[in-house]
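[1] Structure, please.
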Amino acid sequence: MLSIVIPTLNAEATLAATLHAVHAAAPPVLEVLVVDGGSTDQTRRVAADHGAVFVSSEPGRGRQLAMGAERAAGPWLLFLHADTVLPTEWADAVSRFITNDANQGRAAYFRLSFDDASGAARRVAGLANWRGEVWGLPYGDQGLLIHRDFYQEVGGFRADQALMEDVDIVRRIGPMRLKRLPYAVVTSGERYRRDGWWLRPARNLACLTLYMLGAPKAWVERLYR
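    Next comes the predicted model:
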């Protein structure tokens, strides 16, 4: 059975679509946990309207994800962003993965696409998919499916990791133990539309480079924001 963990902070604008897609299929879902970092909007109401368990947390995505994993009851965990919509085929892809015993020591993620039909959006998604496939560095927007035992073996999400928590955990998993599922999630391109389809990826790459070089977390967070 599967527990889905969704970290939120003022996510009322996107959370409903995310939760609707979760329930649109017939997967082996045991529970959906919305782990909230102090929202002041209607995130709690949206979660309740869609039958999700609402968990309050201190803010910080690493901390929220770690708390969700701790509270989750299922042997399999799917970590999902609040602005990411699963494909209609997601339940089949997940079921195939989790019923293969060999995958208890592996993790999986989805291909990436944006809610934007522009060529720039397709290019950014293509580069992200290439990075995940070649470098073994998918981002949290693509979801992360992992067995609880393997999650604990690699050390899980780190509560002090407010940013780059996704990169941190997949580096510990390692590219040889990551599998890309054959379907694409649709994630919000709002940050890219706001900052620019060239500038935002450039800033993301700069953040990744600084992080990989061991720069202070404050530098990375300042550049990302």
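
[2] hey, let's count contacts and neighbours off CA atoms from now on
    Noted.

[3] so who does Leu223 touch?
    Applying C-alpha atoms under 8 Å, 6 or more residues apart in numbering, we find Leu223 in contact with Arg203, Cys207.

[4] hey, where'd the helices end up in the protein?
    Assigned by DSSP state H, the chain shows helices spanning 12-24, 43-49, 61-71, 90-98, 119-130, 148-154, 165-173, 190-195, 199-212, 217-224.

[5] The structure of the following sequence is requested for comparison with the preceding one:
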Amino acid sequence: MADTAAPNPAHLSIVIPVLNEATTLAATLEALQPLRRRGAELVVVDGESRDASAALALPLADTVMTAAPGRGAQMNLGASAAGFDTLLFLHADTRLPEDAPRQIQRALETHRWGRFDVTLTHQPGVIAALINAGSRLTGVAAGAQALFMTRSAFAAAGGFPERPPREAIALSRQLKKQGRPACLKARVESSARP
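    You can find the predicted model right below:
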């Protein structure tokens, strides 16, 4: 008899590119440990940091890799090493909402990719509201919104462009050719820096 059980929502690979993130990285990875214990994979790709980012990540991630600096190239490398078919790209200072894996799983039942709404720390709420509304309207997402997708959608879009800036926006434009994103109302919390 075939196994008809739904896939485990925690079976996702969380790819985090870092560059000199020692001040925020440990807290971000600590917050992800409950997901890791339930089966999520944490892949950290360090862009030759001059601080202790890579060393801080070693005990808190499943894979820690080093690449030349460049967020797009780092995320592509992390995706190539990821073990699951659901990919989530997270900035080193971004916190996921509660139950994010299940929300992602549900979204990917009807979409090939998506993103969360965002709250920006230390910024007026109107800025995040404009980002979220603009993303809903255009179907284009920013990196701070924690993009997620199937591995096949990522491959079909050609991955992230390796030259900055705004690699997440460029990828989301390619993903949009496969269909509009799932725009989840649950919010990630991120800093306002680029």
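
[6] TM-score for these two?
    Overlay of the two chains. TM-score (TM-score structural alignment, normalised by the length of structure 2): 0.86; 183 aligned residues with a C-alpha RMSD of 2.0 Å.

[7] about what we covered before: for Thr84 of structure 1, which of the helices of structure 1 is the nearest?
    Minimum separation from Thr84 of structure 1 across the helices of structure 1 (C-alpha to C-alpha) falls at helix 12-24, 5.9 Å.

[8] Specify, as a residue range, where that closest one falls in structure 2.
    Following TM-score structural alignment, the aligned partner range for helix 12-24 of structure 1 in structure 2 is 22-34.

[9] Just tell me what Lys179 of structure 1 corresponds to in structure 2.
    Match for Lys179 of structure 1 (TM-score structural alignment): Ala182.

[10] How many neighbouring residues does that match have?
    Residues lying near Ala182 of structure 2 (other C-alpha atoms under 10 Å) number 22.

[11] tell me the contacts of the nearest residue to it once chain neighbours are set aside?
    Of all residues not flanking Ala182 of structure 2 in the chain, Gly114 sits nearest, at 4.2 Å (C-alpha to C-alpha, 6 or more residues apart in numbering). Gly114 of structure 2 sits next to Ile104, Ala107, Leu108, Leu147, Phe148, Met149, Pro181, Ala182, Cys183, Leu184 when contact means C-alpha under 8 Å, 6+ apart.

[12] thought the match of Lys179 of structure 1 was touching His111?
    Yes. Between Ala182 of structure 2 and His111 there is a contact at 6.1 Å, judged by C-alpha atoms under 8 Å.

[13] Tell me the buried residues in the match of helix 12-24 of structure 1?
    Neighbour counts using 16 or more other C-alpha atoms under 10 Å place Ala22, Leu25, Ala26, Thr28, Leu29, Leu32, Gln33 of stretch 22-34 of structure 2 among the buried residues.

[14] Spatially nearest residue to Val18 of structure 2 (excluding sequence neighbours)?
    Asp46 (4.8 Å).

[15] what do we get in structure 1 for the one you found?
    Using TM-score structural alignment, Asp46 of structure 2 sits opposite Asp36 in structure 1.

[16] what do you get for Val64 of structure 2?
    Matched by TM-score structural alignment, Val64 of structure 2 corresponds to Phe54 in structure 1.

[17] What residues does its match make contact with?
    Going by C-alpha under 8 Å, 6+ apart, the list of residues near Phe54 of structure 1 reads Leu33, Val34, Val35, Asp36, Arg44, Ala47, Ala48.

[18] List buried residues within the residues you listed.
    Leu33, Val34, Val35, Asp36, Arg44, Ala47.

[19] residue contacts, the closest residue to Gln33 of structure 2 other than its chain neighbours?
    Excluding the flanking residues, the one nearest Gln33 of structure 2 by C-alpha to C-alpha, 6+ apart is Leu60, at 7.4 Å. Going by C-alpha under 8 Å, 6+ apart, Leu60 of structure 2 touches Ala26, Leu29, Glu30, Gln33.

[20] All set now, cheers.
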